[in-house]
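In: below is the sequence, then the predicted model.
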Amino acid sequence: MTQLVPAPAPAGAVPAPSGTMRDRVPAQALIEQVLLRQAAARPRTALERLVGRDPVEPDARPWYAGAIGERAVAARLTGLPEGWTVLHSLPVGRNGADIDHLVVGQGGVFTVNTKHHVDASVWVAGRTVLVNGSSRPILQKAEAEGRRVDRIVAPVLADPPAVRPIIAVVGAKRLRVRRAPRVVTVLRAEHLPRFLLAQPDRLSADEVRALVARFEDPGAWLPTVEAGAEVLLAFSRLTREVRAAARTRVAWALGLAVIAVAGSSMIVLPGLVALFGGA
């Protein structure tokens, strides 16, 4: 569940009631926050573009990293077979909180909270989660997501199974679950589809259809706006700029390394010739 700063709807956003929650795109809430912060930033100068300065402003970087993580998880969930439904960025909190991904199939109902921790060490023991040694309250947030969706499920099914919260970790160098939490499943994002498909059937096909109909109804969630084409195009452009800037920085680093090696050779080689030539 992502905590968002309340903000006005971005340019290109359109009201949701005419569609369904299936129209929500992965990381939509985070994308909107990224673009709002980028819109207030000054453009990069020609020199900054030349040297490959990151186009994402410092204030927007946590939101951008979160959006990239959520979209990576969503891409993995697209591989689920027929019978599974996935919804994204569902608004549940009046302070702007959302559920990253909601997955429904005969194996049950699952909330998926994405955590993007590039090259980090993540350690889990019971209700304790440490990221690079620092405690994070992510289990409590995941449990709250499950309870929120339980309240939506309860009026639809007579005897529903509990919603199962999942934390999907993206990019971590190391993930160690020393003692599994009682309620929340913590796993690497790449293992998520396999975990879901391994679940025994808990719902009938009719129950799945009834739940999907309810989850797709905007009335089940807090009012929101849908992303217009301009929003998604702007984020795609920003992503391309980020990748191009990274390639530029790598090229500069390689070029400087070659110059450094060449400079060292100009100093070292004459010395070696003099040493061995006079032997």
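Out: Looks like it came in fine.
In: from here on, just use CA atoms for contacts and neighbour counts.
Out: Will do.
In: please report the distance of G277 from R179.
Out: Separation of G277 from R179 (CA to CA, to the nearest Å): 66 Å.
In: between those two, who's got more neighbours?
Out: Taking G277 and R179 together and counting by other CA atoms under 10 Å, R179 has the greater number of neighbours (12 against 8).
In: how about the contacts made by the more buried one?
Out: 124-126 (CA atoms under 8 Å, 6 or more residues apart in numbering).
In: can you do 10 Å?
Out: R179 makes contacts with 123-128, as judged by CA atoms under 10 Å, 6 or more residues apart in numbering.
In: also F195?
Out: Neighbouring residues of F195 by CA under 10 Å, 6+ apart: 185, 187.
In: can you check the one 10 residues further on too?
Out: Shown here is A205, whose contacts under the criterion CA under 10 Å, 6+ apart are 83, 105-106, 211.
In: drop anything exposed from the residues you listed.
Out: Among the contacts of A205, those classed as buried by 16 or more other CA atoms under 10 Å are 105-106, 211.
In: in JSON lines, list these along with distance to P218.
Out: Below are those laid out as JSON lines (distance: CA to CA, whole Å):
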{"residue": "G105", "distance to P218": "20"}
{"residue": "Q106", "distance to P218": "23"}
{"residue": "L211", "distance to P218": "13"}
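In: columns secondary structure on top of these, output as JSON lines?
Out: Putting those into JSON lines (DSSP: H, G, I helix; E, B strand; the rest coil) gives the following:
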{"residue": "G105", "secondary structure": "strand"}
{"residue": "Q106", "secondary structure": "coil"}
{"residue": "L211", "secondary structure": "helix"}
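In: what's the closest of those to I152?
Out: Among the buried ones among the contacts of A205, L211 lies closest to I152 (CA to CA), at 8.9 Å.
In: take a look at this one as well, against the first:
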Amino acid sequence: MNGDWTVLHSVPIGKHDTDIDHVIVGPTGVFTINTKRHPGGRIWLGVHMLMINGQKTDYLRKARAEALQASRRLTAASGAPVTATPIIVLVGAKAITVKQRPADVVVLREEELVRWLQSKRRGPRVTPAPALLSIVGMPRTWHANGAAAIETFDASHNATFALLRRSVGRAAGVRAVWVFGVVVAALATSFGLLTG
């Protein structure tokens, strides 16, 4: 992605402590992104349901609600109609079975997101209105008290995020080694007690 995009992270919304994981504004539209981590998970997707490992979720409903809130707030703040598209990004899923895709919520793997956002198939590319860009990063646009901080990043931060992702991956690997070591030590101790 390039500098034509504005990306907000952990956007506080409404009067309470809820937030939208990410809001993206760019040449192909306005998008709310709900990120769901399910390492090794098996996903089933239908028009009205998204299941993880056979368990029903309310992810589609929440994604729709977040996009609707974003659309209303951006429309009110900018004075022009704004429609946000809800996206659910699945991180670490092992398999995704698509029975039928919902017409109003986009469901993607993390590696598909940037390509999908930039795709010309999303419709005509436009330059976001300056009025929209000026209000999208203002806390009062999103939250009732306007005091919540919103992190705004652009394409120049991609390297930082890539580094962060690698660090998180390494930390998870180190944690897995420690857990494995503790389990082995516990088993060895138990075995020693049983045979001793």
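Out: Sure thing, it's come through. Predicted model, so just to flag it, every value in this text is computed and none were measured.
In: re the thing from before, reformat the contacts of A205 of the first structure as TSV; add distance to A260 of the first structure.
Out: Shown next, in TSV, are the contacts of A205 of the first structure (distance: CA to CA, whole Å):
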residue	distance to A260 of the first structure
G83	58
G105	58
Q106	60
L211	63
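In: just flag the most distant two among the residues you listed.
Out: Spatial extent of the contacts of A205 of the first structure (CA to CA) is set by the pair G83 and L211 at 12.2 Å.
In: need the overlap of contacts for the two.
Out: What both G83 of the first structure and L211 touch, as defined by CA under 10 Å, 6+ apart, is the set 104-105, 205.
In: what lines up with R101 of the second structure in the first structure?
Out: With TM-score structural alignment as the criterion, R101 of the second structure lines up with A180 in the first structure.
In: hang on, that match packs against I166?
Out: No. Look at A180 of the first structure against I166 with CA atoms under 10 Å: they stay out of range, at 11.7 Å.
In: between those two, which one's more packed in?
Out: I166 (25 against 15).
In: how far away is that one from W123 of the first structure?
Out: Per CA to CA, I166 of the first structure is found 15 Å from W123 of the first structure.
In: residue boundaries of the strands in the second structure?
Out: Using DSSP state E, the strands of the second structure run over residues 6-12, 19-26, 29-37, 42-45, 50-52, 55-56, 84-91, 95-98, 106-109, 151-153.
In: and those as TSV, adding distance to S190 of the second structure?
Out: Converted to TSV, the strands of the second structure look like this (distance: least, CA to CA, whole Å):
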stretch	distance to S190 of the second structure
strand 6-12	45
strand 19-26	44
strand 29-37	35
strand 42-45	34
strand 50-52	35
strand 55-56	35
strand 84-91	37
strand 95-98	37
strand 106-109	42
strand 151-153	49
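In: who wins for proximity to W142 of the second structure among these?
Out: Ranking the strands of the second structure by distance to W142 of the second structure, with CA to CA as the measure, places strand 6-12 first at 6.3 Å.
In: so what touches that closest one?
Out: Residues from elsewhere that reach strand 6-12 of the second structure (CA under 10 Å, 6+ apart): 18-27, 30-33, 70, 128, 133, 136-137, 139-144, 146-155.
In: that strand vs the first structure, mean deviation?
Out: In the superposition with the first structure, the average deviation recorded for strand 6-12 of the second structure is 0.5 Å (mean CA distance after the TM-score superposition for the first structure).
In: so where in the first structure does that strand end up aligned?
Out: For strand 6-12 of the second structure, the aligned range in the first structure is residues 85-91, judged by TM-score structural alignment.
In: residue in the second structure paired with I167 of the first structure?
Out: Under TM-score structural alignment, I167 of the first structure pairs with I88 in the second structure.
In: its match: how many residues sit nearby?
Out: Neighbours of I88 of the second structure (other CA under 10 Å): 22.
In: contact partners for it?
Out: 32-36, 59-60, 62-64, 105-110, 113.
In: please tell me how far V174 of the second structure sits from R165 of the second structure.
Out: Distance from V174 of the second structure to R165 of the second structure, counting by CA to CA: 14 Å.
In: got it, and R101 of the second structure?
Out: Counting by CA to CA, the gap from R101 of the second structure to R165 of the second structure is 29 Å.
In: coming back round to it: now flag whichever of the contacts of A205 of the first structure is closest to L157 of the first structure.
Out: Closest to L157 of the first structure out of these is L211 (8.1 Å), distances taken as CA to CA.
In: which position in the second structure pairs with the closest one?
Out: L211 of the first structure maps onto L132 of the second structure when the alignment is built from TM-score structural alignment.
In: quick check: closest non-adjacent residue to that match.
Out: Using CA to CA, 6 or more residues apart in numbering and skipping the chain neighbours, the partner closest in space to L132 of the second structure is S78 (5.7 Å).
In: hmm, I68 and L238 of the first structure touching each other?
Out: No. With contact defined as CA under 10 Å, L238 of the first structure does not reach I68; the gap is 11.6 Å.
In: middle-most residue in the second structure, spatially?
Out: T35 (2.7 Å; CA atoms, centre = their mean).
In: what residues are up against it?
Out: Per CA under 10 Å, 6+ apart, neighbours of T35 of the second structure: 20-22, 59, 63, 87-91, 108-110.
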